[in-house]
Every structure is written in C-alpha cells, then in structure tokens.
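J.: With the sequence up front, the predicted model follows.
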Amino acid sequence: MRTFAIGDIHGGLKALIQVLNQLEITEKDTLIFMGDYVDGWSESAQVIDFLINLSEKINCIFIKGNHDVWCENWLKDQTDVNPTWYLHGGKETIDSYEGFTIDKKNEHLNFFENLKMYHLDSENRLFLHAGFTSMHGVERETYPHKFCTDRTLWEMALAMDKEIEKSSSNYPRRLQHYNEIYIGHTPTTNYGEAAPMHAINIWNVDTGAAFKGKITALNINTKAYFQSDELPKLYPNEKGRN
C-alpha cells in the first residue's frame, strides 16, 4: 500500500500520464492530488476527464487549488469570465472545453464542487494546496480561502532557524499540529530547485509544471519521487504560463 502526493498539473495531461506510468499504480495505492488541475497548458478539460475516470479505478483524493476555484466559478456561469483568471491560464482552459457538451461540463463542475480543501490522514499528515494561517490548525482557520492561496506557511518554514526544537516555545504553533504537511501552489523552481523541497516538516511538491518545470509524484513514506519531462518539451508549440 503506497501513497503518493502529486503536485500541480495545470493542464499538462501528457506529463501526468508520464508520471503515473512510472508509478505502476495498483488498486491498493492511494493518489493525493494537490490541486491546480487546470490553467496553463492546452489539456485542462482533458485532465479533468482523465482524473474522473482514474478515480473509478484507483483510490484518489483531490485537493482544491486556487485555479480550480476560478474554473469552477466559470463553469457555473460561462458568461462571466474573471479577467485575472483569463490572463493566468483561463484562456487556455476555456479553449480546452471547445466541443464539450453541457452534460460533460456539468460533470466537471460536480468534480470541482466536491474537491476537498484539505485532507488529514490517520498518521496526522496534512495535505492542502497552499497553506493556512490559524495558529490553532486548519479546523479553526478563519479564512478558508487561505487553503488555496496562502504562501506564508511555506515562507515561514524556509526562513525558520532549523536548530529550534519542536518542544521550544519559539517553535511556530502552526507547525506543531501535524507530523508532516504537504503542499503545492508555490513552485520549487522559484528557488532554483527542480525537485520537491523539504523545510522543517513541510514538503512542497509543486515543481513548476505551470511554467517550465515538471509534474512530480512523491511517495510520502519513502520520499522517493518521480517526475515527468519538462512541460515545454511535451507542448513545444505552447507557452504555458509565463
């Protein structure tokens, strides 16, 4: 029984299939997708179709990302296009839905509406797209949208003095609640890293698939990771998000 955390996809179906082929998934495995399935490359709608079908065969847990919120809102009312979203991958997502029936779009809307804001497993490992701000943990978060947008949790872990003991009063309370925290949202390529990054008890598995990076799947027990090719190589005639 293996569990993999899979980082941001951003419409890169070819890369997602590459990664899954490396994993040699069985029905005993669990896949935890960290959000941002759409916006960037040309196959966003196709990614959602693929994930819906995959979840019928494999145990999948789907976390909601900020781009998924945008796409969900558009699917609810396709006459209302958020201009910020449109400029950050929304155009490519809208284009990918050309030819999709109303019933199929409603199926996708149902997928987005049922995404989890976070997942906490039996070993007190937390999975969410971005972060949280409450010192009392995710269950007492005052601003739930932070689960999709917060970067301060990751920034705090990167800046933290690694010599501070967890039992110390100086240890951030946000990090004390969970054995491990898994996130996406902030590309490791922003820090010059192509691989998943580890800071304190946080693992970041967004390796820049929206831009010039790769999609990553991390085995949360062994910490072995598997990656696609860089997305521009798989979509040579596209720009992705720049």
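T.: In hand now; what should we look at?
J.: contacts and neighbour counts: CA atoms only from here.
T.: OK.
J.: can you tell me which residues contact the closest residue in space to residue 113 that isn't next to it in sequence?
T.: Excluding its sequence neighbours, the residue lying closest to residue 113 (Cα to Cα, 6 or more residues apart in numbering) is residue 72, at 7.1 Å. The neighbourhood of residue 72, defined by Cα atoms under 8 Å, 6 or more residues apart in numbering, consists of 109, 112-113.
J.: What helix or strand is residue 72 located in?
T.: helix 66-76 (DSSP states H and E).
J.: and the gap between the residue nearest to residue 113 and residue 56?
T.: 21 Å (Cα to Cα, to the nearest Å).
J.: thinking again about what came up before, save the contacts of residue 72 as JSON lines, and put in neighbour count and secondary structure too.
T.: Formatted as JSON lines, those follow (neighbours: other Cα atoms under 10 Å; DSSP: H, G, I helix; E, B strand; the rest coil):
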{"residue": "109", "neighbour count": "19", "secondary structure": "helix"}
{"residue": "112", "neighbour count": "23", "secondary structure": "helix"}
{"residue": "113", "neighbour count": "14", "secondary structure": "helix"}
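J.: got the buried residues for whichever strand or helix holds residue 107?
T.: Assigned by DSSP H and E, residue 107 belongs to helix 102-113. Residues 105, 108-109, 111-112 are the ones in helix 102-113 that count as buried (16 or more other Cα atoms under 10 Å).
J.: Looking at these, spot the one nearest residue 148.
T.: Checking the buried residues of helix 102-113 against residue 148 by Cα to Cα gives residue 112 as the nearest, at 13.3 Å.
J.: The closest one contacts residue 68, correct?
T.: Yes - using Cα atoms under 8 Å, residue 112 is in contact with residue 68, at 6.7 Å.
J.: Once you drop chain neighbours, what's closest to residue 57?
T.: residue 27 (6.8 Å).
J.: May I have the residues that are in contact with that neighbour?
T.: 57-59.
J.: Just the buried ones out of the residues you listed, please.
T.: For those, a burial check counting by 16+ other Cα under 10 Å picks out residue 58.
J.: Which stretches in the chain count as strands?
T.: 3-6, 30-33, 59-62, 118-120, 125-128, 180-183, 197-199, 202-204, 216-219, 225-227 (DSSP state E).
J.: With distance to residue 148 added, can I get the ones you listed in a markdown table?
T.: Formatted as a markdown table, these follow (distance: least, Cα to Cα, whole Å):
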| stretch | distance to residue 148 |
| --- | --- |
| strand 3-6 | 16 |
| strand 30-33 | 13 |
| strand 59-62 | 13 |
| strand 118-120 | 9 |
| strand 125-128 | 8 |
| strand 180-183 | 10 |
| strand 197-199 | 19 |
| strand 202-204 | 14 |
| strand 216-219 | 19 |
| strand 225-227 | 23 |
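J.: In addition, the following structure is provided for comparison:
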Amino acid sequence: MRVLAIGDIHGGLKALIQLLNKLEVKDDDTLIFMGDYVDGWSESAQVIEFLIELSQTIKCVFIKGNHDVWCENYLREGEVNPTWYIHGGKETMESYSGFSAEEKSKHLEFFENLRMYYLDSKNRLFLHAGFTSMHGAEKETFKETLYFDRTLWEMTLAIDKNIAVDDVIYPKRLKHYKEIYIGHTPTTNFNVDVPMNAVNIWNVDTGAAFRGKITGMDIDTKAFLQSDAVYTLYPDEKGRNKD
C-alpha cells in the first residue's frame, strides 16, 4: 500500500493520465493531490471530471490550491478575477464550453469540498503552499495563506543546514510535523525539474504549468516518477508560458 503525493496539474490531463499509468496505481494506493488542478493547459474541466471519476475507485485526498479557488468562484458566481484570467483562467473558461449546468454544479461541489490541508496518522502535513503561524497550519489565522504563501518554502531554502532542531533560532513552525509536502512554487523556478527537499519539506510542484512535468512521489520511499514535459503533450498551446 503506497501513499503518493501528486504535484500541480494545471489542466494537463494527458500528462496526468500518463503519470498514473507510469505509477501503476493500485486499488489500495492513496493519492494525495497537492492542488492547482486547473489553469494552464486546455483540459482543466476535463481534469476535474477525471478526478471525480478516479475518486470513486481509488482513495484520493484533494488539497485546495489558489487556482482552484479562482475557478470555484467562477463556477459559483461567474466571477472572473483579472489576475486569474491572465494566469490560465481564460483557458479554463474555454475548457468548460459544452459542459452542462448540472456538470458544472458537480465540479463546483468538488471545489467546495477540497481540503485546506491534510495531516496523516504519521504527522505528515500536506498543503498547497505554506503557513506562517508558529503554532502550525491548524492555527493559521488567514486561511488564504494555506494556498498562497511562499515564505515557508523560501525560509526553508535559506536555513543553515547545520542548525540543530533544538537550537533557539530553529523555526518553530517546522517543529510541529515530521514532514511537510507542498506544491505552488515550481521547482523549475530554481532550475530544477524534480522534487526538491529542504529541511523537512518536500516540494513536488515540478512546473507542469510551464515547461516542467507532473510528479508523483511515494512519500515513504521518496521514489518518484514523472510525466513527460507537459508542453510536449500540447504542442499547439502555450500554457502559462510567455515565450
């Protein structure tokens, strides 16, 4: 029985299916999706439909990402956030062409039921972005931080690796959990196309929205597999690339 963390998807259904086939997902696996299912490539609505169907046969944990919040607001109220529109929202809106009101309602329910974070029985925390509270994600005052924050990852990258956990200057927010798994900040920002580890944090967003891949990691062994670079599966699209 495996627990697999799946990085940000951003509308890349072809890459997601390819990855799950490579992982040879079994009925007793648990898949923890790190958020940002939509915005980027042309199949965002189709990704949501696929995930809903997948969850009927495989145990899935779905974390909420910032792009998912924007899409949720669009489906609920017709709200088109200007920032969202230029960062993949346009493509997501287009992907819903042909979907019925009933189907959109089902997708809205999916978004509304996404978890802000997930803490497993081994004290491993999964969330999309980060948290700032020294008391942990459960005590975060501003819930938006859980899917927007980048300071947790940036801080962890900057920590002197020789600092002991019991040192007075060791960040208190890292002490609450055995491990922390995040997405949101692509590792490709650091010229890395595989998962990155810093202290007790693993970042599994390997840049699928841009020139990177979707990653699936076995969180017990740290072995991982990846899709092809998503842009190669959508050769006629730019995704969220500016080039």
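T.: Perfect, I can see it now. Note that the structure is a prediction, hence the values are computed from the model and not measured.
J.: just to revisit the earlier point, with the second structure overlaid, report how far the helix holding residue 107 of the first structure is off on average.
T.: Here the mean offset of helix 102-113 of the first structure against the second structure after fitting is 0.1 Å, by mean Cα distance after the TM-score superposition for the first structure.
J.: What is that helix packed up against?
T.: helix 44-54, helix 66-76 (3 or more Cα pairs under 8 Å, 6 or more residues apart in numbering; DSSP states H and E).
J.: Swap in 7 Å and give it another go.
T.: Where contact means 3 or more Cα pairs under 7 Å, 6 or more residues apart in numbering; DSSP states H and E, helix 102-113 of the first structure is packed against helix 66-76.
J.: Measure how the helix it packs on sits relative to helix 44-54, angle-wise.
T.: Helix 66-76 of the first structure runs at 100 degrees relative to helix 44-54, counting by axes from the mean of the first three to the mean of the last three Cα atoms, to 10 degrees.
J.: got the contact list for residue 188 of the second structure?
T.: By Cα atoms under 7 Å, 6 or more residues apart in numbering, residue 188 of the second structure lies in contact with 206-207, 212.
J.: give me every residue that touches residue 32 of the first structure.
T.: 4-6, 60-62.
J.: Closest to residue 162 of the first structure out of these?
T.: The closest of the contacts of residue 32 of the first structure to residue 162 of the first structure turns out to be residue 5 (Cα to Cα; 24.4 Å).
J.: surely that closest one meets residue 215?
T.: No - using Cα atoms under 7 Å as the test, residue 5 of the first structure is too far from residue 215 to be in contact (10.8 Å).
J.: Between these two, which has more neighbouring residues?
T.: Neighbour totals were compared for residue 5 of the first structure and residue 215, and residue 215 leads with 31 against 26 (other Cα atoms under 10 Å).
J.: Ok, which of the strands of the first structure comes nearest residue 140 of the first structure?
T.: Residue 140 of the first structure sits nearest to strand 118-120 of all the strands of the first structure, at 12.6 Å, using Cα to Cα.
J.: The second structure: matching residues for the closest one?
T.: Using TM-score structural alignment, strand 118-120 of the first structure corresponds to residues 117-119 of the second structure.
J.: The matching stretch vs the first structure, average distance?
T.: Stretch 117-119 of the second structure sits 0.1 Å off on average (mean Cα distance after the TM-score superposition for the first structure).
J.: Show me what that stretch is in contact with.
T.: Under Cα under 7 Å, 6+ apart, the answer for stretch 117-119 of the second structure is 63, 125-127.
J.: which two in those residues are spaced the farthest apart?
T.: 63 and 125 (11.1 Å).
J.: Between these two, which is the more surrounded one?
T.: Ranked by neighbour count (other Cα under 10 Å), residue 63 of the second structure and residue 125 place residue 63 first, with 25 against 20.
J.: so who does that one touch?
T.: Applying Cα under 7 Å, 6+ apart, the residues near residue 63 of the second structure are 33-35, 114-117, 127-128.
J.: Now with 6 Å, please.
T.: 33-35, 114-116 (Cα atoms under 6 Å, 6 or more residues apart in numbering).
J.: Please apply the same query to residue 64 of the second structure.
T.: 35, 114-116.
J.: Same question for residue 158 of the first structure.
T.: residue 199.
J.: Distance check, it against residue 185 of the first structure.
T.: Where residue 185 of the first structure is concerned, residue 158 of the first structure sits at a distance of 15 Å (Cα to Cα).
J.: swap in residue 72 of the first structure?
T.: 17 Å.
J.: next one: residue 99 of the first structure
T.: For residue 99 of the first structure, the distance to residue 185 of the first structure - Cα to Cα - is 30 Å.
J.: With neighbour numbers in mind, choose between the two.
T.: residue 185 (27 against 8).
J.: And for the nearest residue to that one once chain neighbours are set aside, the neighbour number?
T.: Counting by Cα to Cα, 6+ apart, the nearest residue to residue 185 of the first structure once its immediate chain neighbours are dropped is residue 130, at 5.3 Å. Number of residues near residue 130 of the first structure (other Cα under 10 Å) recorded here: 29.
J.: Likewise for residue 133 of the second structure?
T.: Neighbours of residue 133 of the second structure (other Cα under 10 Å): 15.
J.: Residue 183 of the second structure against residue 128, yeah?
T.: Yes - applying Cα atoms under 6 Å, one finds residue 183 of the second structure in contact with residue 128, separated by 5.0 Å.
J.: Which residues are in contact with each of those two?
T.: residue 34.
J.: Quick check: the residue lying farthest from the centre of the second structure vs residue 175 of the second structure, distance?
T.: Residue farthest from the centre of the second structure, counting by Cα atoms, centre = their mean, is residue 168 at 32.2 Å. For residue 168 of the second structure, the distance to residue 175 of the second structure (Cα to Cα) stands at 12 Å.
J.: quick revisit: just want to know which of residue 183 and residue 128 of the second structure has more residues nearby.
T.: Remark: of residue 183 of the second structure and residue 128, residue 128 carries more neighbours, 34 against 31, as counted by other Cα under 10 Å.
J.: Double-check the more buried one against residue 37; I have them as touching.
T.: No - applying Cα under 6 Å, one finds residue 128 of the second structure not in contact with residue 37, separated by 11.1 Å.
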